Structure formats: structure tokens, C-alpha cells
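**Student:** here is a sequence with its predicted model. Questions after.
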Amino acid sequence: MNTAPPQTLLLVDGSSYIYRAFFAGGEAMSVTLPDGSVQKTGAIRIMINMLQSLRKEVPAAYAACIFDAKGPTFRDELYPQYKATRSPMPDDLRSQIEPIHEVVRLMGWKVLAVPGVEADDVIGTLAATASAQGMEVIVSSGDKDLAQLVNEHITIIDTMNGRRRDVAGVTAEFGVPPHLMRDYQTLVGDTVDNVPGVPKVGPKTAAKWLNEYGSLDAIVANADNIKGAVGENLKKSLDWLPTGRQLVTIKTDCDLNGWLPGLPAMDEIATGSMDTGALAVFYEKFGFKGLARSLGASSEAPAQAAAAEAGPATQPGRERDLFDEPGAESAPPVAKTSSLRYDTILTWEAFDTWLAKLQAAELVAIDTETTSLDEMRARIVGISLCITPGEAAYIPLAHVYPDAPAQLPLDEVLAKLKPWLEDASRAKLGQHIKYDRHVFANHGIEVQGYAHDTMLQSYVLEVHQAHGLSSLAQRHLGRQGISFEDLCGKGANQICFDQVDVAKAAEYACEDADMTLEVHHALWPQLARDDKLRFVYELEIKSSEALYRIERNGVLIDAPTLAAQSHELGQRIVQLEAEAYEIAGQPFNLSSPKQLGEIFFDKLGMPVVKKTATGARSTDEEVLEKLAEDYPLPAKLLEHRGLAKLKGTYTDKLAQLALPSDGRVHTHYAQAVAVTGRLSSNDPNLQNIPIRTPEGRRVREAFVAPAGSLIASADYSQIELRIMAHLSGDAALLLAFRDGMDVHRATAAEIFSIDTAQVSSEQRRYAKVINFGLIYGMSAYGLAKALSIDNTAAKNYIARYFERYPGVKNYMEHTRELAKRQGYVETVFGRRLYLPEIGSSNGQRRAGAERAAINAPMQGTAADLIKLSMVKVQEVIDAQKLRTKMIMQVHDELVFEVPESELDWVRHEVPKLMAGVAQLKVPLLAEVGVGLNWDKAH
């Protein structure tokens, strides 16, 4: 148990935690209990991680985890509509509540769920009592309502996003100090709890009033002095405000003596010890084998366990997680015990023994240790293999530090492994297999038979989680491995892996392969029993193969063209600087917010659009765009910034990124990043080349084909609108696509109540903005801004759209409700898209999640379709032994390098293949363009 200063009390908002645990992946795991019933376990497992992490990060002598109890509270009696709009708790979460309470107690926490008292009020009472005694109180919760408790002794921390709400933090975030937060919440209301505020009074108005008048009572007293519609709304709300304030006020004087007879001495919530025996039984019952093993390891070998505890790594396959759930790095490490057999292969006899094991094994986990994270340049330092949990081997091949032991010759080892590596019938497993494919290819080996990738298994099962091996092992095995930094150091002093001591490298590498196999055993059964998820996973595996080919092919870059563009951009940038100086009447630093503020607002008298969190006058891009509507200087600065970014990111750097050996850029496609299933591209990012400006479009002129070949671009036409038609089943939309109509013209005809032949180009443009805007959840305000019309007109357009397309409106409403009920939505093919913020108490986050719920199935289905197309086209190219190469995948587009003799095939067959990968309620349409470069082909 952690020793802790006696003055610290740690309070956990358990009700907030369990929802976060569930929507962060708690619905993805289950176990069959002895009675044959299936029990969901994901929320339990993540809850354990979160509390382990918190206990480690916030040592405290006193601690309690507080949950809402069943049944009504005084607020329900005061206002029967209280929380009436909340969706019921998902059944899969409800079944995990009692086990969560049990395991939290076993972990040494005091568990409180007081009938008739909300968790917030229990927290408020305990926090206020401890604070009055001079104790330091840390409350762990994402609930903004608790901000009203903050004082010099009480701090709220949100481990999910690192937010810390102390007195300064609350003031900066909400614009008012903590002691005014209940007045602030009364004015704003709470849509999550269905507590009305003053209509049309948002956070900015509430903060403004409170800073001006000093309190809610003073605002009420001055209600007659507040003019306009918002003042009228305030006057109409005066009778309600006292009730509203009662509802939002967290009680700090609840009677807890029946539950904590030791108050105010706090003895009843002193931090306890883990009940390891009972925990072991619990972990075994619920299938947490890694956690169960860790309990044994911690008691049998504490020294080894402490030595094994390490931070996150950055080695390929062990990369630091992009989104770490609290506790993702907190599971206790599994100590290395005698049951682990890790071999270091330094002789041919040992190698031959392991080669025989490989040839007899049904599945082998394989991993490479290399000289670089750049897969196109990386060279092998060693190879690790695992055939059964706990049994692994490392073949060191290129450790070159002084006194390194004699190692088997790299080329000879690879020559002996090559037949097995290239045998498609020998099933192999890896973590981020695309990287290892490239590494072996750098040595002339085309690995076949990759059946599984644990990174992709996690991506399909728990897309919103981190997918690095460290996080996977901690989350699913309770293991924390040796970190790359422990071996190689950090920053400028970091050494290459070939300098690492062979014995240490062997333990690290064997552990990688071993954990990969164990994670596979934990994840694969979950995929195998769900046909839809299995289909998506198999698509990801096939996509990984196709993407490897695309990355390997690369795209030829015309360096002289880029150099000429960089020169032209540089001249224009210098010219823009001179023009900006002339307008300003003086030279200044175009990148300095302080100098821009002085020139904009003090010298030129431009209006202040908004301020930063620190109160400074903002000159960010949004402000520049707004001011550019009326002033020339901001427009110059916007153009300057755009061109400077284009030059620095693309025209200056693309040629530098090309491999000297082939003059081609080999981008890296990250498969397991975007929650919608879309790919992301980096080094270089091919998806962010700005194509809305002439200068941005010209960058694509530098993507060329060699002599005798051309560039071809194939992309889906209006793919997301077609998917919307399929998902919504709207009769009018289905008819428009089935009849091959111009869907934007058809929409314009519907909205403006005219014949399609009468639709003007301007009306079609309006319809196009509406079509695409609404599927992205655009509001009337957003539409008004996009079309430069007033809000009333925008509302009328939206209303008319939904009148003409009622199926779309029904789909949106149904999808929002479904997302709230189950915490995720699905693509047409069954890819799950989780929405952790769908039940957020933060209105903006919740609204964002609702928009994502509507759009994600379309984006995700489009991503699935382009992956299906990519896989199918590559299969046909291989089967027909064509010389056409797929060289890029950008959004809904596939780009090819095509010999002139195969142009007809690409023009005619590729659109057919892309249109035929799935049968939707509307036909899919793909179109091909051809040119000397990417710009001409697009």
C-alpha cells in the first residue's frame, strides 16, 4: 500500500467512472460464468485499471469511491422532471455494477452508495467536512457540477483529459470563481439533468452578468435593468430560479452517520489494503487471468516485479498510446518467473532446434528489432519468436557494441528462415505486421502467411482505446513490459538498438513476442464469435497487405517542378509581407500575436472579435477570417500563412522525403488511428494537401509517372450521400440515385418547389451545401454562415429539406437514440464506432457526439468501401499479372501508375470492380481520370 501524507482525502466519483469505463470499451469483453450465463466484464476491467492508476498517482491516507444509490432523492420530489430526459442505463452496464462495487472494496477502497442521497452530495459532504479540518481534498471526476466545491483545499481532477480544476482552473474555464459556480449553473441550466436555466442564457452571458453584478441575487435585483430579449427571458424565469438553484446546488451537510459513524474524524474511510486472496478468486471468476497472475507475482517476487515496472515505449509495435484510458499504464507488472522460458540463440544448434519448432507450430508470433522507426530504411538487429505463452526466443544478429557476443551471420540466418517466412501456409502473428513486412522486404524477403495482427484486433474491437502493445498487455493481461527507454535511453542520449546489451535485448524482445501471442489469445475469441466484427477484422488484415504494397510502390516525385513552385511561393510571400507592412504603416512580425493585436486593435481600430483564455485579444485564424470580410490586412495575413505553410510543408520538403534509391515518396498509412476506419497518411501527409487554392492544387503536378506510364485516379462519386440514401431508406433520395439524377439538382428542386429543369446554378450550390452539411450535423447557424444568409432563411431551408426527405430526419433521430442507448453506432458492414461523450454532462461534447453518431456510419462505411475496393483491385492486378501499380489511397480515391498499354483496362475495369464490391440500395458509381500527373488525372 502507498504511504501517504495524512492530510489528503481522495474521493472518486464512481458513478462518473463506471459510465466512462463502459463507453471506453466496457461493452467489448465478456466471460461465461460457471452457471453458463454470459457476463459482460469490460467496464469492470477498465474500472480496475482506472483505480489502480489513480491510487498510484494520488497517494492518500483517506479514500472513498462513491456511487449513486438506486431510488429517488430530494431533487425528484422537488422537481418530478429531474433527469427525466436521461436514457436508461444500458443492460450490459447494469449487470456490471455489483461486481464493480465488490472489486472496488476488495482493492481497499471504502465504497459508499447512500440511499436517497446522490453521489455528488456525498462527495460534497465529505469534501466540505475534510476541508473544514484543514485536509487537502482531491476529487476525481469529469463532472463540471462539482466545480462549485472547489476552494483552497479542494481540487477536482479529471484523469481522462488531464484537466485540473483548482480555484484558478475553474475561473479560467468558466469565467467565474468557484463560489459563483452554483449561480452560474442556475442561470445556464443543466440539460443532462433536465434542469432549465434562463432561456438563451449561455456560459458567456452568465459569466458576464455574474462578473458585472456579483451574484445571482444581485442579478435578480437588477432584472429590470437588463434589456433585450435575454432580459425578458430573465424576468420570465424569476419564479423558477430559486428552485433551479436548489436543484443544481451540491449539498455539503448530508446526514451520513448511518454510513460513516466516524464523521467528522474520517477514520471510517482510511485507505485500506487489498484483499489479495479474495481478489484472486474474483479475477479468476471474471476471466482476468493476467491480473490474477500479477497478484501471485507481487507476493512471490516483489523485487523482480518492481524491476519490470517501466514506462511506455516508442519501439515499433510498442509505441506510446495515442489515447490512454486512465489506468492503461497502471496495471501491475507480471514478474518474470521460472515459468517463462526465454532463449537467446547464439549457436546453429539452438537455431536448428527453434527452426524445427517453427515448422511444427500452428501459429508463431514474430517481431523484429531494428535500427529505425522508418520502415523503408530500417535494418534488422534481431528477431524474436514465440510459439506458446511463456516460451520465446531471440536471435541477435547485428548488435555491434564493444564486447558484444559472437552472433550468427545475419544473411545466413535470413536465408535459412526465408522458406518458412515466405510460406503462406505457415500462419504468423504480429503486432503492426505492416512494419515488419517492410523490414523483411528491406532484406529481400516477402513474408507470406500473416494471419493475425493484435494491433488490428484491438482496433476493430475497441477502436477508441490505445492499440500499442504496452497498452494492450496492460489492459488485457495485467502485464507491464520492459520499456524501450529503459534499454536505449531518451532524447539526444538515446542509443540505437544495435548498441543494447544482448542479454537485455533478448528479454525485451522475447517479452514482446510472448505478450503479442497472449494478447492474441485474449482478443481473437471475441472477434471469432461475432460474424460482423470478424468480417471487419479480416478486411483490415487484407487492407494491411494492400497498403504494404502501396507504401512499397511509392509515388515518383518531380523535384524540379517542386523547386520552381517553392521559388514562386517564396517571391509571393515576400511580396505579401511588403503589402502588409504598407497597410500597417510599419514593419512588424507577422507571426507575433502581440504585435498583430497592437496593429489591428490599437493602431487600425479593428473590432475585437474574441479573447483568449488569459484575456488577451485573439488574432487566431477564425478571427482573421472574420476581420478579412471588412479589412485588407487580415486577408493578406491569411494568404501569407497559407502560402508559408504550403511551402514549408510540401514544396520545400516533398523532394527531401523521397528515397534517394528510387526518387519516390513512400508515405506511411496508419491503419489504427481514425475511429471511423479511415486511413491517415504521414511522412508526407498526402491527405492534407490543400486543393481549394490554385497554389495547393499545383503541388499535385509534382506527383508524376515514369516515361511510358500515366497517372490514373479512381474515386467514388457522392459516396456519403449514397450511403445516407441506403441507411435512411428515404424514398426520394433512393429514386434520385437509382434514376441517375443529379442529386444536388434534385434536392434543389425539392427545396425550392420547382422543376429540375428550372434549377439555377446558385440554387444547386445551395442544395449541395445543404446535402453535405446536414449529413455532418450542420446547424442552422452553420448553414447560414456557409451560405451567407440569415438564420431564419437557413432554418426554413432545413425544415423544407426534412419535409421533402422525411426518411433522413427519421434516420438521424433514430441514430441519436440508438447511440445514447448502446454507446456506439455501426457501419453497413458492422464496424463499431464508439461515442464515449454521448452521455457527457458537457453540452458541447454531447452535441458533438450526437453529430458524430449521424455522420460516423457514413464516413465509416465509405472507409470500408474504399478498403474493399483497394483489396479487390490489388487481387485482380495480381491475378492478371498486370504492371499497373496502386500508389496512393487518399480519402475516397485510389491513385495508380499505369503503363500506357493498360490504360483501357484501368478506365473500364477499375470502376466496375469498385462499384461491385458491395450491393447497397443505390448503385455505387466510380469514375476514372487520367493524366501526366496527379493534378491532371484528378
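**Tutor:** Structure's in. What do you need?
**Student:** switch to C-alpha atoms for all contacts and neighbour counts from now on
**Tutor:** Fine.
**Student:** so residue 890 touches residue 685, yeah?
**Tutor:** No. Applying Cα atoms under 8 Å, one finds residue 890 not in contact with residue 685, separated by 9.7 Å.
**Student:** more neighbours: which of the two?
**Tutor:** Shown here are residue 890 and residue 685; by other Cα atoms under 10 Å, residue 890 has more neighbours (19 against 16).
**Student:** included below, for side-by-side comparison, is a second structure:
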Amino acid sequence: MSESKTLLLVDGSSYLYRAFHAMPDLRAVPGDPTSAATGAIRGMINMMQALRKEVPTQLAACVFDAKGPTFRDEMYPAYKANRSPMPDDLRAQIEPIHAMVRMLGWTVLDVPGVEADDVIATLAVTAAQQGVTVVVSSGDKDLSQLVNEHITIMDTMNGKKRDVAGVTAEFGVPPSLMIDYQTLVGDTVDNVPGVHKVGPKTAAKWLMEYGSLDNLLQNASAIKGVAGENLRQAVDWLPTGRQLVTMKTDCDLSAYVPNLPALDALHLAEPDKPALKTFYETYGFKGLARAISEGTDTLTSAPAGAAPKPKFEPNLGLFDEPEPTVSAVSDKAYDCVLTWEAFDVWLAKLQAAELVAFDTETTSLDAMRAEIVGLSFSVKPGEACYIPLTHSYGDAPTQLPIDEVLAKLKPWFENPAIHKVGQHIKYDRHVMANHGIEVKGYAHDTMLQSYVLEVHKPHGLASLAERHVGRKGLSYEDLCGKGAHQIPFSQVDVARATEYSCEDSDMTLDVHQVLWPRLQADDKLRFIYELEIDSSEALYRIERNGVLIDAATLAAQSHALGQRIVQLETEAYEIAGQPFNLASPKQLGEIFFDKLGLPVIKKTATGARSTDEEVLEKLAEDYPLPAKILEHRSLSKLKGTYTDKLALMALPRTGRVHTHYAQAVAVTGRLSSNDPNLQNIPIRTAEGRKVREAFVAPAGCVIASADYSQIELRIMAHISGDEALVKAFHEGLDVHRATAAEVFGVAVGDVSTEQRRYAKVINFGLIYGMSAFGLAKALGIDNSAAKNYIIRYFERFAGVKRYMDDTREQAKAQGYVETVFGRRLYLPEINSPNGPRRAGAERAAINAPMQGTAADLIKLSMVAVQKAIDQQQRQTKVIMQVHDELVFEVPESEVEWVRTEVPRLMADVAQLKVPLLAEVGVGPNWDKAH
């Protein structure tokens, strides 16, 4: 057999468990929890199709565990005794998966009496002995014992490749010693004991020192300490352990693979498309069935003998939904504009078009610093142009002068009557503004269209184009490369840049024509989309404004934090009686538990004594050293993340920090702040709050902060309609005090400070789906008392209980919940057979409408306030949006306007069953404005 051939072996059992646990709870009849589960089937389809393209081969098999016991169960009855039984929903999908994999052209093997690993081992060794290259696709580390110059393991879920070097680097021993290594370490998953308390590091150290397990055992008497004693006690067991972890490489497969050692029976066949189409229709995969009918399916193999990709990529499309709703553009007319004649032709097209898609190619992903390399426009699907402007490589063609091109295009860009569409328009607006052009007339953003319609899916253009119009284009990496060898776009060949950039604008227009009608057909979603477009405009202004940073204040804070950090280290050394690395879990464990005798709170998955945050907080209640460590960590993070870096992140030309607000990230509609993250400044500590002192106003101005009061509780009152809550807000009562009065059965005036604190924890805890256990932990009381508080709460606030129950049922029936304004929040796991996942989705179903409505309200406020500022020609600037808070830079002459008008504007953006209340604070810096 030719040495150039490759045998691809798939660990089907590993695949199907991963598919089952990774995919959402899909059903044959979407939305019907009583119909057959199909998530594992769909995941397997994606993974098998992607793998076939990833690894070009003519020989392949997918191997599953067969039903019934194996020889290992006879040898050791406790083998795999700790494993949970296969979930019923997964068991029901096994036979369809086997059938589907066969339809895809694979040989399917499940051999009684042995495990899938043994079958894989037998086939791999048989092929390798003939010089065939073997690729095993599995996440099972146990297969590493097979690796040699001919056999490689690839873990498709995380991109890990286990060749000889990879195994040695990962485990500390070469593949030839993996059986000995596994024998010493044991296998908790399969319930195979190793040497007690001997972990990976000790096992690797011993084997590299003694060369093999046999040599180690011959010298067992020389191994000192507890580990040596444990090794000697395990001597009688280890031969059995070695047999259990060693894969059989001589399984009798004659009844399953004819003519072994010849491998012709494992030939990878072409997919049976008619049978697959029927299968897909049966299990509700309409997009896959339609793709076969239209000839746009992705079933074709990579050509045999083609060079494999240099790196195995993770995930293999596990969550992809390749279900295009329209066919791809077949005829493309892409122009590269290098002359004024061609420019004039395209300028006329831009001026005549009803809608133009526009994209920039730039020098940077940092919108405030990016400069233009080229521009592309598309006036209808398949027709686009690219205007290269600053490409600079050896034989680059002569390009039109950038200043003149932008001057001629400026009137078109700044005409609000000319409608434009883009993908992530806020970025392109910044880029154009960097060149003195304020783009007007942006009517649509395909990223935001996707975010509103399908918040739970990816919103990148490549994903949108493949998902909705069946198109796949060049990637940035195709042109520029990756990592250290990546070149700037200005060095990309102009012809290739033309294809890439025209494709982006063309696909943006194409995707818009699919998504926009869907938004037009739903009034609620259209409202949310228009809110997102308006928010993009307001956020562009906020990002452009930036916030002034007082570098001297930050430097003083950094110095003070540095001194305190050093002091904490000294104090920690004194308590421990020695210097040590405060960031080392191993050294912390030795100091805490061996030297100081602190109690072990919990252990890690590998059995090590944990020193994580939760453990430190628990120990800090009674011991000084953990408290010092916690404070040291907190201050070090504050110093490294904020006080040392904020001033350095200021843009030189403005002297301000310009954060980036990501709109299309959080499923609830909340914004995400990045570079720097202004939403995560730890304001619960005095040191963290001080950081906000460095956010200042220029001379003649002050900082103002406006935020909603108890916004999520007000939203709860509105959507639940609970009479007691609604009454409390209408009467202007302290809602936590009113809650305490109801729960504890006392008059409002008699509520104690402690009772109010309890009520506040209960109010917010229930919004976030807190259980009795969580409440008990938060209040420091026992579970039964916490349970009684919750019972009493729901007795007094029956409307809240009714809302929670109804919302869970509604979410299970339709797969999503909505905000007050109609933003749709999908819950893929709401009918999951996995208990913890289902419970998490149920908590989200209750909380998401409140978080999402709060996000909608602050966006409505941001838009309304910015509109008022513009209409009244105020000099006040919105400079930050942080959670439910708007932050302003206000001329002293406009302070009174902000104090009176901003709360009114924020309160009037929506009419709820309870009044909205916004409060404004003013000060010389952000901290003092609270």
C-alpha cells in the first residue's frame, strides 16, 4: 500500500458525547419539548462534515462503543463503576447517528466485547505497520499511548495536536512511556486506581529518572517519603492496572473489516444525498435538506491527496448553522478604481443608487487611530468597486491621491439624504472622522440587524454571509497572514485587496436584503433595531468625545498602591515566617495547610488543596494571612489594570481616553466597554472608588452623573404587576423597607436596619434567581430560615411568584422571552435534559427581561438626551455610559439644565406601571459626582 495514503479514525463515542453536551436542546419539532431530541445528531453532522473537509483522505472509519460488557469488566468488576448512565435523550439518538454517519460515506464500527479505543488501536497499528499515515480524531488523552512517527491524535474541540513532541510536552513523557504513566496515575473516569496520591508530575519525574515502570518497581525501595511508601503498597495492583489502561492492538475485526490487514474495506464513499435529504427532513433539519435540493450543500470531500491544513482548528463547526436563505451571487463585477475617469463613473453610480454598501480598509482595528488604506462600495448585489489609496509595496500601481479622493467624496458621505448600509458602521464612522468626514445617512447596519434578529448567533460578516446568502469569501488572514508574519493591509496586492474589499461591501448589501424584510415584518423587532441604530449614533458621539484623565492623580494612586502592596507582602512574610510567592497556589498551599495548619476547605479536580478566591474569603473570616493575600490580589489588579495603564491609553491628539462600546455582544442588550473597560472599575472598595477621581472635567466644566434609581425592581413591579410592589413605588416608599415590613410582619416605621438589609438581599436575589441555599449563604443564615423567608416573600408578593412561574412556562413553550419593548432573548437550554443547564436557563428567563428592559431604557435615555443636546445646541457632552448611568462633561453655565432636564428626559422615555426616577449628581470628578 502506498505510503502517501492516510487513514482517518474517528472516536465516535467521544464525538457524540461532546455533540450532546455542547449543542443546545434541539428537537425534531422545534419548540416541542415532548418531541425527539436531535442536538447530538446535528452536532455529529456538523463535526463529521467539517472533519471530512479538514483531513483529505480516501480511508476512514468512525468507531463507537458497542453495547454490553468488555473484557475489562470481567478482569475488574469495578471498571467504570462510577460512570453515570447514558442520558435517555442521548441513547435515543445513537441509532440515527450511526445511520447518518453511514449515509455520509463512513464505515461505522461497533465491536462487542472491546471498547472503541481498542478497535481504533488495532486499526491504527495495522495501518502504521504498512507505512500508512494515521490521524485519530479524539479528545481522549488515553489514545496518546498509540502515538509514533506514523500515528497522530488530533483533538478537534480545542485544536490540540498530539504527535510525539506534543505528547511529550503535554505529559512530560514520550508516547512510549504513556502506558506506564497511565498505570501510575490511574484513571478516575474509568475508576482505575493508580498509586495513591501520585499525580502527573511525580509519575513523569519517576519515569524519566528510571526509564520505565519495571525499572521503577525494581528500585521501589529507594523511593523515599510518603510517595515511595504508596508505590510499594501498590506493587501487587499495578500489573492489573497496566492491563486495564493498555489498549488492545490485536482485536479480531475479521467480521467487521474484511481482508485485514488490507484496508480497502475502509474506503471513504461519497455521501448518499437522497437518503440524507430524507433523513434531514425527518429530524427537522430543513436548511440542510434544502441545501441538498439546491446543490449548495457542503458534503463534497476535500480532494484526496490535497495537502492538509498546517494546523488543526478547534470546534469544527459544532455550532454552525449553514442554512442559506438565498442562493449566492453568481456574476460579480468588481472594479479597481485607479483613474479619475473610473472614479467619475462610480461617483455617478453612488449618487444615483437608492442604497449603497460601504466599507473601509484601514491601518488598525483601533477606530480612533485607524487611517484609510482603501474604500469599497457596492450599489447592487454583484456590483462593487474598490478605490485603493495608500497601498505601498514594491510594484504597487499608482493610486489616486487620497486627499483629493476624500475631498470629492465628502459631499456624498455627508449628505443625509443618501442612504448607506455597513457592517459595524460605528467603526467606519470613526475612520472617516479621522480624515475630517462626518458620515451622514447611515440607515442600516447588518451587524445590528443580526443582533436583533438572532442575538444568540455570531454577527461577523463572514458568518452572516454564509448563514443567510450561502456565500463564502476571502478572509483577512488569506490576504495578510497570521501572527508574527502578518503584513499590514497597505502591503496587500491591490488586485487581491480589490476582490476582498468589494466582496465585503457586496456581501453586506446581499445580507441586508435578506435581513431587513424580516425586521420590517415584526413591529417590535423593528423598534428594537431602530433603537440600536440610534444608539450606534449616540455611542459614536460618546466614544468620539472621550473622557479627560488626570495623569498626576493616577500616578499618585499608583505610588500609594505600590507602597501598600509592598507592605502587605512584608506582613504576609511575617505571618508565614518566611518569604514566599503570594501568587503561587502551590506555595500558598504549603504555607496555609502544612506550616500554619489552616483547615482545607475544598480540593481541586486533581485532588490538590484549593486556594482559590472562594477558599481565601472563607479562611479570611478567621485567619489574618488569607485576608492579606486577598487584599494584595485586589490592589495588584487595580494597579496593573487601571492606575498604571489608564493615562497611557489616552489618545495623544486629544489627551483623553476613548473606550469602545460593543453593542452586539451581550444577549440582554447591555453594552460592553473595552480598551479600557470602564464598567469593571471595582467601586466596592475605597481604593477602587478613588480611581474615578482621575476622570475629570477641563477648566470651566464639571462632571455630572445621572442614573436610574432601583431600575430593575421598578421593572419587576411593572412586568409582574404585583400590587404591593406597584403601590410601594407609587407612594415613594423605600422599597426595601416596604419589603421588610411585608416579610417580617411589622410596620414600615418599625423595620430595623438589619431587616432592611435582609429585604434588600431578598429583593435583588430573587431577581437573579437566587435559591434558598444562595440566600442562606448571602445572609449567613441556615437553609431552612432562608427557605422560610422566600416562602413568606412570595406569600406577600404573589404577583412576583406568578410572573416567575408564567415566564418559565412561556420560555419553555417558545424558546425565548422578551423585554418590555420587544427585544427577544433566546434560551437554547430551556428544555435541556441537562438539569443544571435547564435550571440556569430558567433563572435567565426570569432575569433577562429585567436586565434587557434596563438596557433598553438606558439606550432610550442616551438617545433622548443626545437629541435634546443637539436640538438646543448645548455644549454639554455625554462622555460615558456605565450600566444604568450616563456621565456628562458639563459647562458650569449648563449645570442647572442638566440637573433638571436630564432626569425629566430619562423619566419620560417610557410609561411603566410605576414611575421612573433618575437622579443627578455633580462634582469636579466622576467620584465626587456620586
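**Tutor:** Received, thanks. Keep in mind the model is a prediction, meaning the values are calculated, not measured.
**Student:** please state their TM-score.
**Tutor:** For this chain pair, the superposition-based TM-score is 0.76 by TM-score structural alignment, normalised by the length of the second structure; 803 aligned residues with a Cα RMSD of 4.9 Å.
**Student:** and whichever residue in the first structure pairs up with residue 574 of the second structure, what is it in contact with?
**Tutor:** Residue correspondence to the first structure (TM-score structural alignment): residue 574 of the second structure is matched to residue 582. By Cα atoms under 8 Å, 6 or more residues apart in numbering, the contact set of residue 582 of the first structure is empty.
**Student:** ok, residue 582 of the first structure to residue 66 of the first structure distance?
**Tutor:** Using Cα to Cα, to the nearest Å, residue 582 of the first structure is found at 63 Å from residue 66 of the first structure.
**Student:** and if you look at residue 893 of the first structure?
**Tutor:** Residue 893 of the first structure sits 51 Å away from residue 66 of the first structure, going by Cα to Cα.
**Student:** who has more neighbours, the two?
**Tutor:** Neighbours were tallied for residue 893 of the first structure and for residue 66 using other Cα under 10 Å; the higher tally belongs to residue 66 (26 against 20).
**Student:** quick one: the helices in the stretch 251-400 of the second structure?
**Tutor:** Using DSSP state H, counting those that start in this stretch, the helices of the stretch 251-400 of the second structure run over 273-282, 286-294, 340-352.
**Student:** and the longest helix anywhere in the first structure, which residues are buried?
**Tutor:** Ranked by residue count, the top helix of the first structure under DSSP state H comes out as helix 843-879. By neighbour count on 16 or more other Cα atoms under 10 Å, the buried set for helix 843-879 of the first structure is 846-847, 849-874.
**Student:** Provide the aligned range in the second structure for that helix.
**Tutor:** Aligned by TM-score structural alignment, helix 843-879 of the first structure corresponds to residues 835-871 of the second structure.
**Student:** after superposition, how close is that stretch to the first structure?
**Tutor:** With mean Cα distance after the TM-score superposition for the first structure, stretch 835-871 of the second structure departs from the first structure by a mean of 1.3 Å once superposed.
**Student:** what about the residue most central in space within the second structure, which SS state?
**Tutor:** Nearest to the mean C-alpha position of the second structure, counting by Cα atoms, centre = their mean, stands residue 665 at 8.9 Å. Classification of residue 665 of the second structure using DSSP: H, G, I helix; E, B strand; the rest coil returns coil.
**Student:** identify all contacting residues around the helix or strand just after the longest helix of the first structure.
**Tutor:** Per DSSP states H and E, the first helix or strand lying C-terminal to helix 843-879 of the first structure is strand 885-890. Applying Cα under 8 Å, 6+ apart, the external contacts of strand 885-890 of the first structure come out as 549-551, 553-555, 686-687, 874, 894-898.
**Student:** which ones among those map onto strands?
**Tutor:** Of the positions in the contacts of strand 885-890 of the first structure, 555, 894, 895, 896, 897, 898 sit in strands, assigned by DSSP state E.
**Student:** ok, of the residues you listed, which one's closest to residue 153 of the first structure?
**Tutor:** The nearest member of those to residue 153 of the first structure, counting by Cα to Cα, is residue 894 at 58.1 Å.
**Student:** what lines up with the closest one in the second structure?
**Tutor:** Residue 894 of the first structure maps onto residue 886 in the second structure, with residues paired by TM-score structural alignment.
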